[in-house]
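Chemist: please find the sequence and the predicted model below.
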Amino acid sequence: MAMTPWFVSGPAAWLAAAGLWRGPERIEPTPAEDWRDARIDLVIAACRDQATIVHCLAGLAAQTLRPRRVLLVDDGGAERDHGIQLAREFAIANGLALTVVQRTWSIGKAATLKRQARGFAGDVLFVLDGDTVLASPDYIERCVRELYQGVGIASACGTVEPLRPRHRRALAASPAFQRWLAGDDYRDPLQPRDVIDRIAAAIADGYTAHVDRLRQALLGRGLMNLHGGTGEPSGGAIAYRRRYLKDLFDRYEPVRGDDLTAADDLFIARALAMEGYRSIRLDDVVARVRTPPLHQLPRQAWRRAVALMQNDHYFDPLLRSPLSALRHRWRRLYDPVVTPVAGSAGDRRRVREAYRQPFGERLTHRQGRPLGRGLLLLALERAGYPVALLAAGLVCGWGAAGVLVAAEAAATAL
């Protein structure tokens, strides 16, 4: 579930609008590696995804670039469903080489990523959730191609949209899906049963689509134009450089174990940013994700908000980037002992890359990262909006607080 800032018209949105107006950095990359030579391994993380696992595999079967290995990990544990059996039947019907791992006890998605990052020997580890469908047939190809546009790019993903009933019907009519059915009728288990269910599903899909559009098209694209990356990738279908992911787990496993906060994708993106790597999002490829039921949206939103605040705490050097940058600039101007940071050669590089930064966590503590500006503004909004709302209610009356909420709702709707 996506999370927007509290203030749609707040400082983070204005900063993103400035990024949209300025546009991306115009440097023609000259990558040293060819993306066509990349060895791609794909892992599907499933946990009680029986209703969507076949749709997920149908989207994978339509990809223009196939991974050399597909591993399905069922982490449902004692509460697992029949998704593994359906996936095996689909793979046999379509000639898909599928390896299945079924766990007796659920150990979480982070442990799955850690084991595959260390166990696989490929160049790219593509992580796909069992409730996510690759709607664009060139999704994997585009992500891998953009991943290899620079060594500073650690992960790439597309945009996320809700998986609506009409999308599931279109997938059910695809040739791969029909080969699995072998002439049998198919009844969608997620199809609303009555009018009330249809209305609730439409509200949930509409809300999620609106939030995703705001988060990705405004905040995500604007901050990417400014900083070259995003601190909140679209979870569900992400391509990682496997070596970077392995190094990340080697760094944080002694500290965090397999507990990467309430959102693994957020933790990984922040940890990569601490090293100077970038996580990018592509606008021209789409993945569709199953929307939670309407009554579960508040719980999902709260879980995501907690994960954001946890990551703000664990990676606070990123949020202190503006202050670190000012301190570093002051020292470079007035301290003759300070030497230039490696990586400032700019146009003298033979291998050119947009938004290139020097790597290393030490440099993040020393001079910050450009992404930290946007993350700091978003964190201040998340902490400041409830305080402002409470202050408006106590000082100016709850009518003023209602006006504040109404203004924010109107800005969100627009």
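Modeler: Everything's here; your move.

Chemist: please make it C-alpha for all contacts and neighbour counts, starting now.
Modeler: Fine.

Chemist: buried ones in stretch 236-248?
Modeler: The neighbour-count criterion (16 or more other CA atoms under 10 Å) identifies 236-246, 248 as the buried residues of stretch 236-248.

Chemist: save those residues as CSV, and put in secondary structure too.
Modeler: What follows is the buried residues of stretch 236-248, written out as CSV (DSSP: H, G, I helix; E, B strand; the rest coil):
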residue, secondary structure
Gly236, coil
Ala237, strand
Ile238, strand
Ala239, strand
Tyr240, strand
Arg241, strand
Arg242, helix
Arg243, helix
Tyr244, helix
Leu245, helix
Lys246, helix
Leu248, helix
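
Chemist: against that first model, consider the following:
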Amino acid sequence: MSRAPWFVAGPGACWAMLGHLRPPDPTVPTPADDWRHAVVDVVIPVCRHHDTIVHCLASLLVQTRLPRRVLLVDDGGIDRDHSLQLAREFARANGIRLETIARGWSIGRVVTLKRQSREFEGDVLLVLDAHAVLESPDYIERCIRELYQGVGIASASGRMLPLQQATRELVETSEPFRNWQGDDHYADRRRPENRWQAALQRMSQCYHEHLAVLQQDFLDAGVSRADGGVPIGSGGAVAYRRRYLRDLFHRYEPIREDDFTALEDHFIALALMNAGYRNIRVPDVVVRAPAPSLLRLPERSRRWTGAFLQLHHYFDVLLRSPLRRLRLSRRPQHDDAAQWRPGKGERRVQEPYRQGFGERITRERGRPLGTPLLLIALERIGYPVLLWALVLAGQWTALAIIVALEVLATCFIAARFASGPRLRAALQALAWTPVRYLLIAQEPLALGWFAIRLWWKRDLDWHVRRDPTGRRRPRAIRH
């Protein structure tokens, strides 16, 4: 699920606000291929999802655009449950062909995506989480249509919101679900057993809905309007150009093998951006996934921050790209793209938002999305450190002013970009302020642990080096 940016009128929030204020880009998309002819394949990694797999498949069958192939890969290993059995029963009840793979041991989600990007022959690969429910019936159709608006678009995903009990009950009334259920009574094991569990579940859903407004509706939407893409697309259901995904694994497998950090979808998004592609979000379609419990937020926040720092360490060239663009802006003004001769695997195509397509062009001229990435990284690292520095220095007045400005900015943004009542959104932002600041307070722990690993163990990037062209290549492992 989404995590809130640290505002305080920070640079990332200001960049997104400038994106919301600018007029729409007048560039008319010129699709090279017709999206209606695209062949779509779906891969669903499964790992102990017996409570959600039927709902996921039922929402897939009511889509206006059905895929050609659907593959379920059970990676549970020796801890496997009966998710695969339920999926097969559901497929037989609805008369659909479902391909399944059951692994004897768990080898990870990355291996699943790598193998299917190479073995499938379709044009689009939709990676669907087994616990996700496609709420919009035209989710696949809209994602494919936007994916084919330009050759430089590598992935498309919709808005990701927390899964509510009402959504699950709506899926249970669909025809595919009733075909599987028959005359039997369905007992939903995810339904809260008492009022206390129901209250905790509702609180978690409200919190993540609030984060979705801040992260997706404000920050990502503003950055997309300014730069033509989102820094990191949300998971749940992401449509990739299969060929781009295959080429990505061909490149990074010799370097990373199957270690794409704990946030493999974020690694893929940054790797695609590093190659000059764009990841977009379709704001008018929704996928829902269960929200993690509030009691697990501190642990998840620490793990997310560690993976976030590790990814930005791997793709530091993205963070340095704004500096390259500043140096280029001081040169005499001329059209570099017009003088560029397309090389191998590269096209001189003018994409929407005036973004060049091709790794060599973006390496020389800078990545447009590198600027918001750098600003967001500085904001996430600098704001918690600033708060702790003020606390240790005893500057309570300055601390109170900064926190008050941040809370006011958060309430204003939540009220401005929420789809529901604005007063309610502002009150929710105010109510969740203590939770956000408890998570912010522990950020320096993750930052310190990352710095220790980077300085002492040097195990984050020591097994790769750069060749003269700037690409990374493996080298001998130290002993």
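Modeler: On my side now, so go ahead. Just so we're clear, the structure is a prediction, and the values are computed from it rather than from any experiment.

Chemist: how about the strands in the stretch 1-150 of the second structure?
Modeler: Secondary structure of the stretch 1-150 of the second structure, counting by DSSP state E, counting those that start in this stretch: strands at 40-46, 69-74, 99-102, 124-128, 133-134.

Chemist: winner for burial among those strands?
Modeler: strand 133-134 (a mean of 30; mean count of other CA atoms under 10 Å).

Chemist: and the closest residue to Arg215 of the first structure other than its chain neighbours, what is it in contact with?
Modeler: The shortest distance from Arg215 of the first structure to any residue other than its chain neighbours is 5.8 Å, reached at Thr4 (CA to CA, 6 or more residues apart in numbering). Counting by CA atoms under 8 Å, 6 or more residues apart in numbering, Thr4 of the first structure makes contact with 211, 214-215.

Chemist: which of those residues does the second structure keep?
Modeler: Among the contacts of Thr4 of the first structure, the ones whose aligned partners also stay in contact in the second structure (both residues aligned by TM-score structural alignment, their matches' CA atoms under 8 Å) are 211, 214-215.

Chemist: relative to Leu414 of the first structure, which of those is nearest.
Modeler: Taking CA to CA as the measure, Leu414 of the first structure sits nearest to Leu214 out of those, at 10.0 Å.

Chemist: the helix or strand hosting Arg331 of the first structure: how far from the chain's middle?
Modeler: Taking DSSP states H and E as the criterion, Arg331 of the first structure maps to helix 321-334. Here helix 321-334 of the first structure is found 31 Å from its chain centre; the criterion is CA atoms, centre = their mean, to the nearest Å.

Chemist: in the first structure, what sits opposite His55 of the second structure in the alignment?
Modeler: Structural alignment (TM-score structural alignment) places His55 of the second structure against His55 in the first structure.

Chemist: quick check, its match in contact with Ala173.
Modeler: No. Proximity of His55 of the first structure to Ala173 does not meet the contact threshold set by CA atoms under 8 Å, at 10.6 Å.

Chemist: between the two, who's got more neighbours?
Modeler: Using other CA atoms under 10 Å as the criterion, His55 of the first structure and Ala173 rank with His55 on top: 27 against 12.

Chemist: got the contact list for that one?
Modeler: The contact partners of His55 of the first structure, by CA under 8 Å, 6+ apart, come to 133, 168, 171-172, 177.

Chemist: distance check, it against Arg168 of the first structure.
Modeler: Note on His55 of the first structure: its distance to Arg168 of the first structure, by CA to CA, to the nearest Å, is 7 Å.

Chemist: got it, and Arg349 of the first structure?
Modeler: Plainly put, Arg349 of the first structure is 48 Å away from Arg168 of the first structure if you go by CA to CA.

Chemist: the more surrounded of these two?
Modeler: A side-by-side neighbour count of Arg349 of the first structure and Arg168, using other CA under 10 Å, places Arg168 first with 18 against 11.

Chemist: counterpart of Leu126 of the second structure over in the first structure?
Modeler: So Leu126 of the second structure corresponds to Phe126, using TM-score structural alignment.

Chemist: and Glu119 of the second structure, how many neighbours?
Modeler: Taking other CA under 10 Å as the neighbour definition, Glu119 of the second structure ends up with a count of 10.

Chemist: repeat that for Leu447 of the second structure.
Modeler: The burial count for Leu447 of the second structure: 17, using other CA under 10 Å.
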